[in-house]
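Engineer: quick one, fold the following:
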Amino acid sequence: MTGDRLAASLRELVQEHGLEQVSRSLHKIGGLDGSAQAAAPSTGRPAQRGAVGRGTQKHAATALERVKKMDLPRETADSVVELARRFDEKSFMPTFGDITHFCQAYNVDEPSSKSRASAIPRVFRAIAAMDAEDIQMLLDYGAFSGPSRLGPIADAIARSRARA
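Structural biologist: Okay, the predicted model is just below:
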């Protein structure tokens, strides 16, 4: 939502419910209640309950961030980093089904959680343990990169039918 649209939406809410009610609701959404704001220090920022406020979110480490922290052999480091970059872009293992297929193909225990993020450590430990040639094959052949792009194949079929 752009800033102008957000401002317009907030303006409508304030007109309908009043500034105090909208402010109170925003603070609840952000993990603060009215008493926490009143007790806030004079820094201009609202106080948070506990060490971490309820409205804060932890940053989930990307595959690239995790791989860069790994101790990788020099001959495979660049290839593993490239696979991690592709994983984050969802051009390598874009679905959890692709991760499941990879785990079955390489005898890796499947993650219990069905999220791509939870599979990162397990998958990239397995990849890091592979030979450099096998890692390069994953890169070169686009293995576990989701469904094939069928557009070029369909175009070739259409051209061959037009000639016949």
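Engineer: okay, CA-based contacts and neighbour counts for the rest of this
Structural biologist: Fine.
Engineer: for residue 145, helix, strand, or coil?
Structural biologist: Secondary structure, DSSP: H, G, I helix; E, B strand; the rest coil: residue 145 is coil.
Engineer: any idea which element the residue nearest to it when sequence neighbours are not counted lies in?
Structural biologist: Setting aside the residues directly before and after it, residue 145 is nearest to residue 92 in space (CA to CA, 6 or more residues apart in numbering), at 4.3 Å. Assignment of secondary structure by DSSP states H and E places residue 92 within no helix or strand.
Engineer: right, and residue 92 touches residue 86 too?
Structural biologist: Yes: between residue 92 and residue 86 there is a contact at 5.1 Å, judged by CA atoms under 8 Å.
Engineer: higher neighbour count, the two?
Structural biologist: residue 92 (22 against 18; other CA atoms under 10 Å).
Engineer: here is the second sequence; please produce its structure so I can put it next to the first one:
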Amino acid sequence: MKSRKQLLNSLLKALLAEWGTDEVRSSLEKAIAEHASERSQWSFRSDSPRVERATALQLVDRLEVQKNVKQPLRILATRFDQKDFLPSIADVREFIIMAGQRPPAIKNRQESFRNLLRILLDLSPERLQQMAEAANHAGPAQLGPISDAIAAAGERLPRRNHEPE
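Structural biologist: So this is what the prediction gives:
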């Protein structure tokens, strides 16, 4: 690192010796201004406004559909935003597969709602209402139903009575 600073100092001394202080200072100020201008065009600036992604509810509110479709969609979208409906990317993928479609590459759960919306809009208003009224559908991530199924299966298994001798 020291050698790089030495090189810079040597170059500056050579420039000063050739063109003088005023000319080097003027050219350096222009170069700094151009460099700053180029960086502001290509790099992220922390003071620039951040683009917010639309929530699932905002996407649904933008739709022009019948009230009997929009209301259950709003409920599902609210649950989705609160992570009560399909809380993980894996759940979203599983839901898409269960709908008979091939899931796209999903990198962001929030963005995946657009894919879900296409599937939900294909459902009948009655089915949408059923989904909205159902207990929080969370897909395979909820272990309660699996646990209940294991317990029920265990009750049907024959048991050996071990009595102390």
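Engineer: after superposing, what score do the chains get?
Structural biologist: Once superposed, the chains reach a TM-score of 0.55 (TM-score structural alignment, normalised by the length of the first structure), with 108 aligned residues with a CA RMSD of 2.9 Å.
Engineer: for the second structure, what spans make up the helices?
Structural biologist: According to DSSP state H, the second structure carries its helices in the segments 2-19, 21-42, 56-62, 67-81, 89-98, 109-122, 125-133, 144-156.
Engineer: would you list these in JSON lines and tack on distance to residue 50 of the second structure?
Structural biologist: JSON lines is the format used below for these (distance: least, CA to CA, whole Å):
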{"stretch": "helix 2-19", "distance to residue 50 of the second structure": "38"}
{"stretch": "helix 21-42", "distance to residue 50 of the second structure": "15"}
{"stretch": "helix 56-62", "distance to residue 50 of the second structure": "17"}
{"stretch": "helix 67-81", "distance to residue 50 of the second structure": "20"}
{"stretch": "helix 89-98", "distance to residue 50 of the second structure": "24"}
{"stretch": "helix 109-122", "distance to residue 50 of the second structure": "16"}
{"stretch": "helix 125-133", "distance to residue 50 of the second structure": "32"}
{"stretch": "helix 144-156", "distance to residue 50 of the second structure": "39"}
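Engineer: just to revisit the earlier point, counterpart of the residue nearest to residue 145 of the first structure in the second structure?
Structural biologist: If you follow residue 92 of the first structure across to the second structure using TM-score structural alignment, you land on residue 85.
Engineer: same check on residue 64 of the first structure?
Structural biologist: Per TM-score structural alignment, residue 64 of the first structure is aligned with residue 57.
Engineer: check the gap between the closest residue to that match other than its chain neighbours and residue 22 of the second structure for me.
Structural biologist: The spatially closest residue to residue 57 of the second structure, leaving aside those adjacent along the chain, is residue 77, at 4.9 Å (CA to CA, 6+ apart). Residue 77 of the second structure sits 64 Å away from residue 22 of the second structure, going by CA to CA, to the nearest Å.
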